[in-house]
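Asks: the amino acid sequence is not available; the structure is as follows:
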């Protein structure tokens, strides 16, 4: 059956079956994630044949017209006092902003968060932000854990947000991470498993396949880990995600008895007292307006840089993290993933 989706000056006609839900049609119509479509529905941004509808799971009938009123981008003031933060802007234009997020900074607010967040800082800077994910997550297309540093993309407009979200879903947008771990990894390793909350620690995610358990909330996950330098005690890894699950890298490494240096939650027991030594080093995407493929590099912060250079040597470390070498190291795995 045919469903018409109207968003601003754009109209699309979708061919869907009779079991299709409203949130699925909204997501398809504006090329965004289902979560963001559900947020728009709950915000009252959707009308069906002129009538407001806030039921995400509503089954549609033939010849239904869906109208979507995207909320305007925002420059709202932060709700908490924002301290001075030295955050590097790697790239910026009218559609998007690429930042190098420092460690120890929460990306967006949550009930348990009391300190200023990256969103608060963006609003204090007067940056125009998309609102597809709601006011408290304004501009946030994807997130990084508090202690994880590195490249993060911020959407300034709702159109850019929708475009980038679809890329994230299709894995056309992603990141290459680097990490220090507590035991050497001798050869590249692909880990594919179901992740769910750890049965004994709700703060953690776990490879429940390796634990011999089952959960209806489990989600498939896949990562590739490539050692760049090894010593007898540790490895510098390059990591690429082929799915985007909470704590995916940390949980995958724990399942093979490896731990990121500093990651006490997931089992690191070494002598170093530091934050989690994980950094989103490279970010790749297609620009939402120009459709040009772009790669951004986020410089590694001093704490992790000093630690790595002391372990591996300055010259050896600099050679290991060359951008072209890291990207090429995953070519085989990328081809295998696309061939599925």
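Replies: Happy to help now that I have it. Every value quoted in this text rests on a predicted model; they were computed, and no experiment measured them. Residues are numbered from 1 along each chain as shown.

Asks: going forward, measure contacts between C-alpha atoms and count neighbours the same way
Replies: Fine.

Asks: ok, residues contacting the helix or strand harbouring residue 100?
Replies: Element membership of residue 100 [criterion: DSSP states H and E] is strand 96-101. By Cα atoms under 8 Å, 6 or more residues apart in numbering, the surrounding residues in contact with strand 96-101 are 87-92, 149-157, 160, 296, 298-299.

Asks: list the buried ones in the following helix or strand past it?
Replies: Sequence order places helix 118-124 as the next helix or strand after strand 96-101, per DSSP H and E. Within helix 118-124, the residues that count as buried by 16 or more other Cα atoms under 10 Å are 118-124.

Asks: what do you get for stretch 65-80?
Replies: Quick answer for stretch 65-80 (16+ other Cα under 10 Å): 65-68, 70, 73-76, 78.

Asks: how long is that stretch end to end?
Replies: 41 Å (Cα to Cα, to the nearest Å).

Asks: residues contacting residue 162?
Replies: 30-33, 132.

Asks: which of these sits closest to residue 234?
Replies: Distances from residue 234 to these, taken as Cα to Cα, are shortest for residue 33 (38.1 Å).

Asks: is residue 39 in a helix, a strand, or coil?
Replies: At residue 39 the chain is in helix, as set by DSSP: H, G, I helix; E, B strand; the rest coil.

Asks: mind checking how far the nearest residue in space to it that is not next to it in sequence is from residue 70?
Replies: Distances taken as Cα to Cα, 6 or more residues apart in numbering put residue 133 closest to residue 39, at 6.7 Å, once the chain neighbours are dropped. Applying Cα to Cα, the value for residue 133 to residue 70 is 11 Å.

Asks: can you pull out the strands in the stretch 201-340 of the chain?
Replies: 201-207, 219-230, 235-241, 278-286, 293-297 (DSSP state E, counting those that start in this stretch).

Asks: please identify which of these is closest to residue 104.
Replies: strand 278-286 (11.9 Å).

Asks: structure B:
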């Protein structure tokens, strides 16, 4: 497999930085993946094999990295549906992920995933994150629907990860919640694994910084809100709403454990990013799926829905213009 090279000054202004930390942040790799690559002699610094994961880098150092390869396996999954393509060129693919589909495999995942779908359809994608996370730049929860960006080349993968970190890639989510928000509100907190329930995340006095801005769009109870992510932590929108004593309809993990048949009413609606090659700013809208759209139609007029979820209205709410 062909490797690739990145230069420290492109991704960090630190005078010195550990090579393992640098690669984890730059390429969205797990620490274990990076350390295994170093152990197997797959990382070079200025054309010399790196032997220590704690080796320090200087601005201007060139780091070459060859992702670990697993034996190729055919995807035996069969899919009787097509996932809507919202955008595609030689570098980037954006899909409208349906609900109830896990993005990539994990020890607890038994069903077919979005990665399995991509393999079954024969896509040639970035291999930076290995075969299990084939082309995946960012995740969506299983029951969250909407726009998800996938890298078709290693160069695009590096660029999009950098955009996520530097916030030149942005995402707006539509959520149906149980109680209204009176006004625009920003939630900032540190987040980490809930010490009382390892399946959940929580606001904690320690952890990773997170920030979401919420703006009410329609209704009282239920209420439609739009959320703009400033960071992308696991379950971030759900945890931030919980700090406001609000919950997404259908959220049986953080909200009411009732017999509702609703899935999590959360949809990644708008996404923008700078194209890795052309450097043009791209804005993509992911149409709502019928379950969420049908619920909106039952509770609000179609005219009101169309007005508040228009691209122009949402961007104006946040003072963003394209």
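Replies: All right, it came through fine. In this text, all values refer to a predicted model and were calculated from it rather than measured experimentally.

Asks: can you calculate the TM-score here?
Replies: Here the superposed chains carry a TM-score of 0.87, computed using TM-score structural alignment, normalised by the length of the second structure; 313 aligned residues with a Cα RMSD of 2.9 Å.

Asks: export the contacts of residue 162 of the first structure as a markdown table, with columns for secondary structure.
Replies: Shown next, in a markdown table, are the contacts of residue 162 of the first structure (three-state DSSP):
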| residue | secondary structure |
| --- | --- |
| 30 | helix |
| 31 | coil |
| 32 | coil |
| 33 | coil |
| 132 | coil |
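
Asks: report the buried members of the contacts of strand 96-101 of the first structure.
Replies: Applying 16+ other Cα under 10 Å to these flags 90, 149-157, 160, 296, 298-299 as buried.

Asks: among the residues you listed, which ones are in strands?
Replies: Mapping those onto strands (DSSP state E) picks out 90, 149-155, 296.

Asks: per the alignment, residue 118 of the second structure corresponds to what in the first structure?
Replies: Aligned by TM-score structural alignment, residue 118 of the second structure pairs with residue 122 of the first structure.

Asks: state the distance from its match to residue 223 of the first structure.
Replies: Residue 122 of the first structure is 31 Å from residue 223 of the first structure, by Cα to Cα.

Asks: kindly report the same for residue 60 of the first structure.
Replies: 37 Å.

Asks: with residue 175 of the first structure instead?
Replies: 12 Å.

Asks: swap in residue 89 of the first structure?
Replies: 28 Å.

Asks: kindly report the same for residue 170 of the first structure.
Replies: 15 Å.

Asks: for these two, indicate the residue with more neighbours.
Replies: More neighbours surround residue 223 than the other of residue 170 of the first structure and residue 223, with 20 against 12 (other Cα atoms under 10 Å).

Asks: corresponding residue for that one in the second structure?
Replies: By TM-score structural alignment, residue 223 of the first structure lines up with residue 212.

Asks: which residues does that match contact?
Replies: Counting by Cα under 8 Å, 6+ apart, residue 212 of the second structure has contacts 186-188, 227-231, 236-237, 240.

Asks: counterpart of the longest helix seen in the first structure in the second structure, which residues?
Replies: For the first structure, the helix with the greatest residue count under DSSP state H is helix 158-170. Mapping helix 158-170 of the first structure onto the second structure (TM-score structural alignment) gives residues 154-166.

Asks: with the first structure overlaid, report how far that stretch is off on average.
Replies: With mean Cα distance after the TM-score superposition for the first structure, stretch 154-166 of the second structure departs from the first structure by a mean of 0.3 Å once superposed.

Asks: tell me which residues in that stretch are buried?
Replies: Applying 16+ other Cα under 10 Å to stretch 154-166 of the second structure flags 154-165 as buried.

Asks: enumerate every residue touching the residue most central in space within the second structure.
Replies: Nearest to the mean C-alpha position of the second structure, counting by Cα atoms, centre = their mean, stands residue 138 at 3.0 Å. With contact taken as Cα under 8 Å, 6+ apart, residue 138 of the second structure is in contact with 148-150.

Asks: quick one: the match of helix 158-170 of the first structure to chain centroid distance?
Replies: Distance of stretch 154-166 of the second structure from its chain centroid, counting by Cα atoms, centre = their mean, to the nearest Å, is 12 Å.

Asks: am I right that residue 60 of the first structure is in contact with residue 21?
Replies: Yes - counting by Cα atoms under 8 Å, residue 60 of the first structure touches residue 21, with 6.3 Å between them.

Asks: on that earlier part again, where in the second structure does the strand holding residue 100 of the first structure fall?
Replies: Using TM-score structural alignment, strand 96-101 of the first structure pairs with 92-97 in the second structure.

Asks: now do stretch 232-248 of the second structure: distance to the chain's middle.
Replies: Taking mean C-alpha positions (Cα atoms, centre = their mean), stretch 232-248 of the second structure and its chain are 15 Å apart.

Asks: could you list the buried residues of that stretch?
Replies: Result for stretch 232-248 of the second structure [16+ other Cα under 10 Å]: buried residues 232-234, 236-242, 246-248.

Asks: map residue 295 of the second structure onto the first structure.
Replies: So residue 295 of the second structure corresponds to residue 307, using TM-score structural alignment.

Asks: before we move on, back to that, between residue 60 and residue 21 of the first structure, tell me which one has more neighbours.
Replies: residue 60 (21 against 17).

Asks: quick one: residues contacting the more buried one.
Replies: With Cα under 8 Å, 6+ apart, residue 60 of the first structure has these contacts: 18-22.

Asks: hang on, residue 308 of the first structure packs against residue 180?
Replies: Yes - the pair residue 308 of the first structure / residue 180 is scored as a contact, 7.5 Å apart, by Cα under 8 Å.

Asks: between those two, what contacts are shared?
Replies: Joint contacts of residue 308 of the first structure and residue 180 (Cα under 8 Å, 6+ apart) are residue 236.

Asks: those two: who's more crowded?
Replies: residue 180 (25 against 20).

Asks: which SS class is the more buried one?
Replies: Strictly by three-state DSSP, residue 180 of the first structure counts as strand.

Asks: thinking again about what came up before, so what's the match of residue 118 of the second structure up against?
Replies: Per Cα under 8 Å, 6+ apart, neighbours of residue 122 of the first structure: none.

Asks: from memory residue 275 of the first structure sits against residue 146, does it?
Replies: No - counting by Cα under 8 Å, residue 275 of the first structure sits too far from residue 146 to count as a contact (9.6 Å).

Asks: can you work out which residues contact both of these two?
Replies: With Cα under 8 Å, 6+ apart, residue 275 of the first structure and residue 146 have common neighbours residue 103.
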